[in-house]
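[1] can you look at this prediction? I've put the sequence above it.
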Amino acid sequence: MSDLFLKSISHYPLKSAQGLSLTAAHVNPLGLEQDRRWVLVDEHDKFISQRSCAAMGGIHVVAEEQRLTLTFNGQTHIAYANSNDRITATVWGDTVADCWGVQHEVNQWLSASLGLAVKLVYFPDHAIRQVDVVYAGEGYRTAFSDGYPVLVISQSSLDELGRLWGAPIDPRRFRANLIIGGECEPFAEDQWRQVTVGDVIFDLVKPCSRCVIPSLDPETHQQTDGFLRFLASVRRKADGKTYLGQNAVLARHQIVDRKNIAKPENIGMESHGQSIAENAGLLHTKKEYGNAPLESEHREHAKLTVRLGQIVQVR
């Protein structure tokens, strides 16, 4: 295996809207800065994605702190998170309290444009949504991602899928945060336990199971006939699910707890358990952190950053 490097960085400020390619990104315990900090919810405050509203893939967004600029169908609006408008949002059964809404006219415009009643919601820094402790262990959070802060895929995997499909596959279908370039075996990330990019260390904790979204063309937002069947034929495992890429969290020793009592060397970084995915032939790591506090924050004195072209080390 030759030197691996960071080939692509992307973040997705609004869940299920278009992503943005970046040359560098700050990293915190919630993932890449501004990633999945916004979500659309329905009248019952349940999240909406391209699974049920494919047109969302046409929304272009730019995020800056607690402001989101949205462009859709030739119109642009700027949403401002309002801390006085408290909303409880639900994502995959996780109820997230103390989220913030935006001005009514933005919700009206989005609802009219998408043809269904929606509200735009912001995930503030103090909100708590815990990552599945069965896979990652205690003490990790995510915002409005499907379940984990960061998604990693190798370019070799994408190239192999393109070879088998018979045409290049747009990597945007898989909405990864980090794409690792360089020579490695296709789907090598299945076996990686840790990825280091510069000074930033990610623990890979669970393979990413795939839904209908990869079948949607990133340009037309229409389903590509046969793509889901193809992907399942290549990547379906013994548990009946289709996997591609690895979900990741920021390594524990790069996170500082507000109520930190335990020291990193006592946290048990090397404790690994099995999962259904592991039995299906995919690596799964489980960290045992005992009573590690849930609330955590990024080290203020050393802001972690990933940059295109950085050498990547895996183990």
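    Yep, it's here. Every value quoted in this text rests on a predicted model; they were computed, and no experiment measured them. Numbers count the residues shown, from 1 in each chain.
[2] please make it C-alpha for all contacts and neighbour counts, starting now.
    Will do.
[3] secondary structure class for Glu183?
    coil (DSSP: H, G, I helix; E, B strand; the rest coil).
[4] all helices for this structure, in order.
    In the chain, the helices defined using DSSP state H lie at 104-114, 133-136, 155-165, 227-235, 276-279.
[5] mind listing what's buried in the third one?
    To tie it back to what came earlier, the one meant is helix 155-165. 155-161 (16 or more other CA atoms under 10 Å).
[6] with the last one instead?
    By neighbour count on 16+ other CA under 10 Å, the buried set for helix 276-279 is 277-278.
[7] how close does Asp45 get to Gly58?
    Distance of Asp45 to Gly58, given as CA to CA, to the nearest Å: 22 Å.
[8] equivalent analysis for Thr71, please.
    9 Å.
[9] between these two, which one's more packed in?
    Using other CA atoms under 10 Å as the criterion, Thr71 and Gly58 rank with Gly58 on top: 18 against 15.
[10] I'd assumed Ala17 was in contact with that one.
    Yes - contact criterion CA atoms under 8 Å: Gly58 and Ala17 qualify, at 6.6 Å.
[11] the strands in the stretch 1-150 of the chain, which residues?
    Along the stretch 1-150 of the chain, counting by DSSP state E, counting those that start in this stretch, strands occupy 4-11, 20-22, 24-28, 31-32, 38-41, 47-48, 60-64, 67-72, 75-80, 82-91, 94-101, 119-122, 150-154.
[12] next, the one to line up against it:
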Amino acid sequence: MSDDAPPTEAAGTPELRRLTTYPVKSLDPQDHDSLAVAHGTLAGDREYAMVAKPADEPHDPTTASVGGRGAYVNGKRTAAVHRLRSSVDRTAGTVTLREQDGEESRTFSLDDPGALNAYLTDYFDEPVSIRHEPRGGYPDDREYDGPTVVSTATLREVASWFDVSTDSARRRFRANLELGGVPAFWEDRLYADHGEAVAVRIGDVELLGLNPCRRCVVPSRDPDTGRETPGFRETFLRERQRTRPEWLDSDRFEGDFRLMVNTRIPESEWGKTLTVGDTVRVLGTRQL
């Protein structure tokens, strides 16, 4: 079925439809048929990050997500990240980059990143270096650091608000796990109140749904050009309120500029594997 086909999800069986990582934080996605859970997240997800700090300075992970020196180079900081195409070969230890409007691509070593750092510094016009964290990567949310969850139907619905494709919505919101066989906003069932979590099993892996993801400026931009969608926030807030499920009463839903679910994966699940087509089952609410 095409992603942009009319919605037919309500009567289906919840299943994992897409499994996506972002090898370099803020750059392009990589889809998988099957993937292991490692250190609380998907293996290889956001394993590398671009940091605005000279390459010869020590990396302090406690400052990597804040402004100033040591800040992530991401869509919140600059729209230029949207115009940089990327693909990572984890086996070869390389990343291939190309500017959106350019024809030439270049491949760089991730293990010996001197040339890569020079390229990024030139592209962003500030000192930028690549960082590597193989144990859990650089999650967007350090507290709820598991894979993020959304449904295909939700992405399709949100895409209709802005007259863009479902794939454009997918690339704007950048979820890890996309669910099929469910209606729009079904994933809002996967969190409860503060102090609680919703246990959900996908195949053999149990996750804890914890929080509706608060959005930033990134989804408002075209994922290829970085151009802002006029009136994005206002439209999103209006439509999210209009379509909010009647049963959604969690005290974690603090405002309508939220979409997607943040999770945590218990250590007991590390090493297990998620596979596209896995059945999704909600196990119930648990106290944290």
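    Received it, and whenever you're ready, just let me know what you need. Note that the structure is predicted; figures quoted are calculated from it, not measured.
[13] need the TM-score between these chains.
    Remark: TM-score between the superposed chains equals 0.72 [TM-score structural alignment, normalised by the length of the second structure]; 231 aligned residues with a CA RMSD of 2.3 Å.
[14] if we can go back for a sec, adding distance to Val39 of the first structure, write the helices of the first structure out as JSON lines.
    Converted to JSON lines, the helices of the first structure look like this (distance: least, CA to CA, whole Å):
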{"stretch": "helix 104-114", "distance to Val39 of the first structure": "12"}
{"stretch": "helix 133-136", "distance to Val39 of the first structure": "23"}
{"stretch": "helix 155-165", "distance to Val39 of the first structure": "27"}
{"stretch": "helix 227-235", "distance to Val39 of the first structure": "25"}
{"stretch": "helix 276-279", "distance to Val39 of the first structure": "28"}
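[15] can you say which of these is nearest to Cys208 of the first structure?
    Among the helices of the first structure, the nearest to Cys208 of the first structure by CA to CA is helix 276-279 (9.6 Å).
[16] where in the second structure does the closest one align, residue-wise?
    The counterpart of helix 276-279 of the first structure in the second structure, using TM-score structural alignment, is absent.
[17] neighbours around Trp100 of the first structure, how many?
    Number of residues near Trp100 of the first structure (other CA under 10 Å) recorded here: 23.
[18] what about it, distance to His221 of the first structure?
    In terms of CA to CA, Trp100 of the first structure sits 29 Å off from His221 of the first structure.
[19] so which of the buried residues of helix 155-165 of the first structure comes closest to Lys206 of the first structure?
    Ser157 (16.8 Å).
[20] was I right to think that closest one contacts Gly182?
    No - the pair Ser157 of the first structure and Gly182 fails to qualify as a contact (CA under 8 Å) at a distance of 11.1 Å.
[21] in contact with Gln108 of the first structure, which residues are there?
    By CA atoms under 8 Å, 6 or more residues apart in numbering, the contact set of Gln108 of the first structure is 117-118.
[22] what's the match for it in the second structure?
    Structural correspondence for Gln108 of the first structure with respect to the second structure (TM-score structural alignment): Ala118.
[23] same question, Tyr12 of the first structure
    Taking TM-score structural alignment, the alignment pairs Tyr12 of the first structure with Tyr22 from the second structure.
[24] ignoring the adjacent residues along the chain, who's closest to Thr71 of the first structure?
    His60 (5.1 Å; CA to CA, 6 or more residues apart in numbering).
[25] wait, Ser296 of the first structure
    Nearest one to Ser296 of the first structure, counting by CA to CA, 6+ apart, is Asp257 at 4.4 Å.
[26] isn't that neighbour right up against Pro29?
    No - applying CA under 8 Å as the test, Asp257 of the first structure and Pro29 come out as separate, 10.7 Å apart.
[27] show me which of these two is the more surrounded one.
    Neighbours were counted for Asp257 of the first structure and for Pro29 using other CA under 10 Å; Pro29 has more, 24 against 18.
[28] and the more buried one, how close does it get to Val41 of the first structure?
    24 Å.
[29] quick check: the strand with the most length in the second structure compared with the first structure, mean distance?
    Assignment by DSSP state E gives strand 205-214 as the longest strand of the second structure. On superposition with the first structure, the mean distance recorded for strand 205-214 of the second structure (mean CA distance after the TM-score superposition for the first structure) is 1.1 Å.
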